[in-house]
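Trainee: What would the 3D arrangement of this be:
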Amino acid sequence: MVQYPEMRAQILETLRALADPEHQRQVWVEHRPPRPGYYDDLDLNISVLFDDTIIAEDPCAHIGKTLHNENEAQAVQALVDVLDPFIESLPRGTDDATAISMPAWRDVVEAARRAVTVLERTSG
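Mentor: As a prediction, this is how the structure comes out:
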């Protein structure tokens, strides 16, 4: 059990968005949300990890709060390890279509997929 299950759900939703190129294309690029009032883009997902939940700063510090164990923390850290330099490499004002078409984005998607798998396995 974690202390902040709603925050965990938000983190997991973010990881799923980062792990799903089809979602990224439809929602971030083509602006076709799955339901009215839904909004999602790359900036929002970065904000969840780095600003709103600050899990990207130190995933291990979130064990018991939003993460169940060290395996989850390591999976999130592996994502941060590729996402952070990717973000830093983007020229200012890069749109989502350009960002997700960059070769390095594939590493972000793969790390996010692994993190989703680990967190979903623990969540049951």
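
Trainee: make it CA atoms for all contacts and neighbour counts henceforth
Mentor: Fine.

Trainee: Now do the SS call for the residue lying farthest from the centre of the chain.
Mentor: What lies farthest from the middle of the chain is P36; by Cα atoms, centre = their mean that is 22.1 Å. Using DSSP: H, G, I helix; E, B strand; the rest coil, the structure places P36 in coil.

Trainee: for comparison, sequence B:
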Amino acid sequence: MTQVRFPGMRTVVVEAVEHLADAEYQQQVWVRKEHPHEQMPYTTDDAVHALYDDTSVFEEPEHAVGNVLRNKEEAEALQPLKRALDTVFDELGTDLDDAEYATAPQWAVVVATARSALAVLRASEP
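Mentor: Alright, predicted model coming up:
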């Protein structure tokens, strides 16, 4: 398996995709607000910043290969998730809270594409 230059940043990407893929977590924490008080919940903002800003895997996937992503397949697997999130934000805006996103009909595509991307990311793990 190809190693990455910045494994810590890779962990951030995988964690973001895991949370976007986990509809159960989203319902429990984002919608019902059931989470341990000693931990801050992982939010849509956290995922967006991780994937768009902090690691640039959405904005420059080809540059992320070798740095944060292991291969071209991982970069390609993230693109449907980016399109799904872009669609949600184009249609609903960027000012909703986590529960509003998680309960919007468009969000199901985000969860599905995140699950697919996560499968590829996990398949590349050593």
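
Trainee: Fetch the TM-score of the aligned pair.
Mentor: The pair, once superposed, lands on a TM-score of 0.90 when counted by TM-score structural alignment, normalised by the length of structure 1; 124 aligned residues with a Cα RMSD of 1.6 Å.

Trainee: buried stuff in stretch 85-99 of structure 2?
Mentor: L85, T87, V88, D98, A99 (16 or more other Cα atoms under 10 Å).

Trainee: doesn't E34 make contact with the last one?
Mentor: No: contact criterion Cα atoms under 8 Å: A99 of structure 2 and E34 do not qualify, at 11.9 Å.

Trainee: residue boundaries of the helices in structure 2?
Mentor: In structure 2, the helices defined using DSSP state H lie at 7-21, 23-25, 44-48, 61-64, 72-92, 98-103, 107-123.

Trainee: Same list (those helices) but as JSON lines, adding distance to T55 of structure 2.
Mentor: Compiled in JSON lines, those are given as follows (distance: least, Cα to Cα, whole Å):
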{"stretch": "helix 7-21", "distance to T55 of structure 2": "7"}
{"stretch": "helix 23-25", "distance to T55 of structure 2": "23"}
{"stretch": "helix 44-48", "distance to T55 of structure 2": "10"}
{"stretch": "helix 61-64", "distance to T55 of structure 2": "8"}
{"stretch": "helix 72-92", "distance to T55 of structure 2": "12"}
{"stretch": "helix 98-103", "distance to T55 of structure 2": "21"}
{"stretch": "helix 107-123", "distance to T55 of structure 2": "15"}
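
Trainee: returning to that earlier point: tabulate the buried residues of stretch 85-99 of structure 2 (JSON lines), appending distance to L51 of structure 2.
Mentor: Shown next, in JSON lines, are the buried residues of stretch 85-99 of structure 2 (distance: Cα to Cα, whole Å):
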{"residue": "L85", "distance to L51 of structure 2": "11"}
{"residue": "T87", "distance to L51 of structure 2": "15"}
{"residue": "V88", "distance to L51 of structure 2": "15"}
{"residue": "D98", "distance to L51 of structure 2": "17"}
{"residue": "A99", "distance to L51 of structure 2": "20"}
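
Trainee: can you count the residues close to the equivalent of V57 of structure 2 over in structure 1?
Mentor: In structure 1, V57 of structure 2 lines up with I55, judged by TM-score structural alignment. Residues contacting I55 of structure 1 under the criterion other Cα atoms under 10 Å number 22.
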